[in-house]
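Colleague: I'd like to go over a predicted model; first the sequence, then the structure.
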Amino acid sequence: MKAIATGAAANLSSEAAKVIFQEISRHMRHVIIYRKNVEKFEKKMKMLLAKRESVQKDIEAAERNLKKIKPDVELWCRNVDKLFEDEVKVVKDIQDKAKSKGFIGLCLNIKSRYRLSRKVKEFVAAVNELLQQGEFNSVSCPAPPADIVVATPKDFEAFESRAKVFKDIMEALKDGTTNLIGVYGMAGVGKTTLVKEVYRQAKEDKLFDSVIMAVVNQTPDLQKIQDQLADLLGLKLEEKSVEARAGRLRERLKKEKKVLVILDDIWKKLDLNDVGIPFGDENKGCNILLTSRDLNVLRNEMDAQKNFAISVLEDKEAWDLFKKMA
């Protein structure tokens, strides 16, 4: 029995010694091959630096074209910069100690080499991960939708006659029961200026998911109207036929829960379906604001539910404007 116990103890001691030896060997390996680990680390860091510079050039090229940089690209750049800023400094400090000479510094030298070897091995893994994450197909998103030049609140003449019409239009857009509104008046009374102010205010108040505008003119060019609306939606129409383009524009507008489409300067009936504007039961979230010189066009040909008149300025308003301009 005693012999069995002695044998078991010997086996346990042997196993423990084996584990301890393996552990010591593993740690000593870090000291022996530390230079190889450092060289591998430096090589990987050069690769990461080259990759970072390449991505930065792509970013600068994208920004020159007014494109938006992807969030994951920005995060990757920050992580790489942090690695270079923080971790490389740590390695350099340990590396300086590992290079110390003399008998007194021998223990420190071995300890520093061990620490350096382990540290750079960890960093190589981090660098490899960043290199893998940095394989971007593209660093940017498509350019944000263009916007039209609108009047600022300061530029918009808030004459009493105009202010009331503006207020009535905004209320009609908000009530949710009217989705086809007309604004009419003779040439030069400020219809376009007024609807541009509606455009600006509707976007500022976030009344709609999208607000888009196109000029129709006396001889409507459907393709040109489609392009104006598509540009403001960030949509690229590549189809050649007007019908196919209308289909694409219609599907894009249906994706918006609430959208305001402003069509300026209508002279005669314009078929919204031909343009690609979903309306009525097809898309109740689509609101239309039209301007025309002729009330009959809005009321009888376009079936506008509400129409607001803009008349010439009253004498006092005209005189005040003249004095301001003079």
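Modeller: In hand now; what should we look at?
Colleague: okay, CA-based contacts and neighbour counts for the rest of this
Modeller: Fine.
Colleague: do a quick rundown of the strands in the protein.
Modeller: 68-69, 140-141, 180-184, 210-217, 259-266, 286-292, 306-309 (DSSP state E).
Colleague: tabulate the ones you listed in TSV, adding columns for distance to Val91.
Modeller: Putting the strands of the chain into TSV (distance: least, CA to CA, whole Å) gives the following:
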stretch	distance to Val91
strand 68-69	32
strand 140-141	34
strand 180-184	68
strand 210-217	52
strand 259-266	57
strand 286-292	61
strand 306-309	73
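Colleague: turn the ones you listed into CSV, including distance to Ala3 and mean neighbour count.
Modeller: Output for the strands of the chain, formatted as CSV (distance: least, CA to CA, whole Å; neighbours: other CA atoms under 10 Å):
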stretch, distance to Ala3, mean neighbour count
strand 68-69, 75, 17
strand 140-141, 76, 17
strand 180-184, 103, 24
strand 210-217, 90, 20
strand 259-266, 92, 22
strand 286-292, 94, 24
strand 306-309, 108, 18
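Colleague: relative to Leu116, which of those strands is closest?
Modeller: When the strands of the chain are compared by CA to CA, strand 68-69 sits nearest Leu116, at 36.6 Å.
Colleague: all helices of the protein, in order?
Modeller: 2-32, 34-64, 71-82, 88-98, 106-133, 160-175, 191-204, 222-233, 242-254, 272-275, 295-296, 315-325 (DSSP state H).
Colleague: alright, now check it against this:
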Amino acid sequence: MEILSSVAGKVAEYTVAPIGRQFSYLIFYKANFKELGKRVTDLEGKRDEIKQRVEEERRNGKTTFDVVQNWLNNVDDAIGEANQLQNDPRHAKVGCSRCSFPNVVTRHQLSRKATKIVKNVVDIKGEGNFSAVAYLPALDVVSTSTTRSNKNLESRKSITENIMHALRDPKVSMVGVYGLGGVGKTTLMNEVAQIAKHERLFDEVVIATVSKTPDIKTIQREIADQLGLQFRDESVACRGKRLHDRIKTERSILIILDDIWARLDLEMLGIPSGSEHGSCKLLMTSRNNDVLQVMDVQKDFKLDVLSEEENWIMFESLAGDTVHDINIKGTAIEIAKRCAGLPLRLVTVARALKNKKLYAWKDALTRLVLGFSLLCEAQAQHFEGVSCTHCATTLVQIFGGH
């Protein structure tokens, strides 16, 4: 008897229940479409709320998460499908009237489809509970533009190739470049960073400027911004720990620390070094090679001033066609020599004199001789006491009004 009851129960489960469900599509036709309209309205409200949040974040410079954008696309598809079903012309054939009998098959099909769409709409709405809809993208502060003439300078090509070779060497984790102020170290670092990105040598490439009086928090923030890491109001130690953990999540990363004047505490800064993160490489620049040795670089390269020929090539490319004027060229050559092969000086002077008349060039040469004499005297009294940034500022003052 128990066996018969069990069999009867299974028969009812596989026959009566499905049959009842099919009949419910006919009986609850209007209720199903009413439910569909209500659910669609709810989903539209949720969609509008998310869209408003997305727009607010967009105005703040943030990028929408892919999962949020995909959800919005799915919402539009679901609402479009629901609207298409609600506007289906076959609805006119499913109601009862004196003159016609309802089309049972069509009524069943439409009601059944409405039930399925309701479930889909409910499911999609449930997936739209986002704690955040957008993120602040990592900054790319690596300059995408280098001095065009720099690409034609053999001395720069050679050292660039040497640096890239060192960065590709799995046994080398710390590389240094040193040279006089204004010799072009920062420009070279930007160029190396672009090559590393183009060749995809690292998953991330970031640059931070250290300077003569480094601010640890500023350096930490500069690196963090490029990695999409946001700090709260934390101590240097806490920031260092968070930055350290963030860097270690990268499979490979190149960190460029430009313009180091003295030993920098990498651990306090939050930069893993050596065997702690084998895929984290450091490229540092300094005016003094002794500083790089204190930082334990494994490979170091000296960036020299430009040769006389390269000095003129760069000056000529920046000053424009005026330098080819027979009346100006002699003066231009003298002025270029006064730049002493330092790209920063060349750029400052050449751009200041570009397309100027002869009297401006002659006046500039006179002022330039006097200006550089004063600068050299100051530097002689205090080695490197006058930075090339100061030189550039002085040159701008010399050429002011021309």
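Modeller: That came through, no problem. Every value quoted in this text rests on a predicted model; they were computed, and no experiment measured them.
Colleague: picking that back up, quick one: closest of the helices of structure 1 to Pro142 of structure 1.
Modeller: Distance to Pro142 of structure 1, taken as CA to CA, is lowest for helix 34-64 among these, at 9.4 Å.
Colleague: read off where that closest one ends up in structure 2.
Modeller: When structure 2 is aligned by TM-score structural alignment, the counterpart of helix 34-64 of structure 1 is residues 29-59.
Colleague: compared with structure 1, how much does the matching stretch deviate?
Modeller: Compared with structure 1 after fitting, stretch 29-59 of structure 2 deviates on average by 1.8 Å (mean CA distance after the TM-score superposition for structure 1).
Colleague: how far is that stretch from where the chain is centred?
Modeller: Between the centre of stretch 29-59 of structure 2 and the centre of its host chain there is 33 Å, according to CA atoms, centre = their mean, to the nearest Å.
Colleague: Ala318 of structure 1 maps to what in structure 2?
Modeller: Match for Ala318 of structure 1 (TM-score structural alignment): Asn311.
Colleague: neighbours of its match, just the number please.
Modeller: 21 (other CA atoms under 10 Å).
Colleague: hang on, it packs against Glu334?
Modeller: No - with contacts counted by CA atoms under 8 Å, Asn311 of structure 2 stays clear of Glu334, the gap being 11.4 Å.
Colleague: find residues that contact each of these two.
Modeller: When contacts are counted by CA atoms under 8 Å, 6 or more residues apart in numbering, the set common to Asn311 of structure 2 and Glu334 is empty.
Colleague: Thr64 of structure 2 and Val133 of structure 2, how far apart?
Modeller: With distances taken as CA to CA, to the nearest Å, Thr64 of structure 2 is found 6 Å from Val133 of structure 2.
Colleague: please disregard the earlier target; I meant Tyr178 of structure 2.
Modeller: 45 Å.
Colleague: now Lys329 of structure 2
Modeller: 61 Å.
Colleague: OK, contacts around the residue positioned nearest the centre of structure 1?
Modeller: Nearest to the mean C-alpha position of structure 1, by CA atoms, centre = their mean, lies Lys68 at 5.3 Å. Applying CA under 8 Å, 6+ apart to Lys68 of structure 1 gives the contacts 62, 140-144.
Colleague: across to structure 2, which of those residues hold up?
Modeller: Among those, the contacts conserved in structure 2 (both residues aligned by TM-score structural alignment, their matches' CA atoms under 8 Å) are 62, 140, 142-144.
Colleague: not counting its neighbours along the chain, what's nearest Ile260 of structure 2?
Modeller: Closest residue to Ile260 of structure 2 apart from its sequence neighbours, by CA to CA, 6 or more residues apart in numbering: Ser286 at 4.9 Å.
Colleague: return the residue of structure 1 aligned against the one you found.
Modeller: Counting by TM-score structural alignment, the partner of Ser286 of structure 2 is Ser292.
Colleague: from what I can see its match touches Leu270, true?
Modeller: No - if you go by CA under 8 Å, Ser292 of structure 1 and Leu270 don't touch, sitting 11.7 Å apart.
Colleague: identify the residues contacting stretch 75-87 of structure 2?
Modeller: Contacts of stretch 75-87 of structure 2 (CA under 8 Å, 6+ apart): 33, 36, 40, 43-44, 47, 110, 114, 117, 120-121, 124-125.
Colleague: let's see that with 7 Å instead.
Modeller: The contact list for stretch 75-87 of structure 2 (CA atoms under 7 Å, 6 or more residues apart in numbering) reads 40, 117, 121, 124.
Colleague: likewise stretch 31-43 of structure 2?
Modeller: Stretch 31-43 of structure 2 has contacts (CA under 7 Å, 6+ apart) with 79, 111, 114-115, 118, 121-122, 125.
Colleague: cool, and stretch 167-177 of structure 1?
Modeller: Thr178.
Colleague: Leu188 of structure 2: how many residues sit nearby?
Modeller: For Leu188 of structure 2, using other CA under 10 Å, the count is 22.
Colleague: same check, this time on Lys57 of structure 1
Modeller: Going by other CA under 10 Å, the residues that sit close to Lys57 of structure 1 add up to 12.
Colleague: distance of it relative to Ala50 of structure 1?
Modeller: 11 Å.
Colleague: and Val120 of structure 1, by the same measure?
Modeller: 19 Å.
Colleague: neighbour-wise, which of these two wins?
Modeller: Val120 (23 against 12).
Colleague: over in structure 2, tell me which residue corresponds to that one.
Modeller: Val120 of structure 1 maps onto Ala114 in structure 2, by TM-score structural alignment.
Colleague: one more: Phe166 of structure 1?
Modeller: Phe166 of structure 1 maps onto Thr160 in structure 2, by TM-score structural alignment.
Colleague: leaving out the residues flanking it, which one is nearest to its match?
Modeller: Ranked by CA to CA, 6+ apart and with sequence neighbours excluded, the top spatial neighbour of Thr160 of structure 2 is Val192, at 6.7 Å.
Colleague: and the one you found, what pairs with it in structure 1?
Modeller: Match for Val192 of structure 2 (TM-score structural alignment): Val198.
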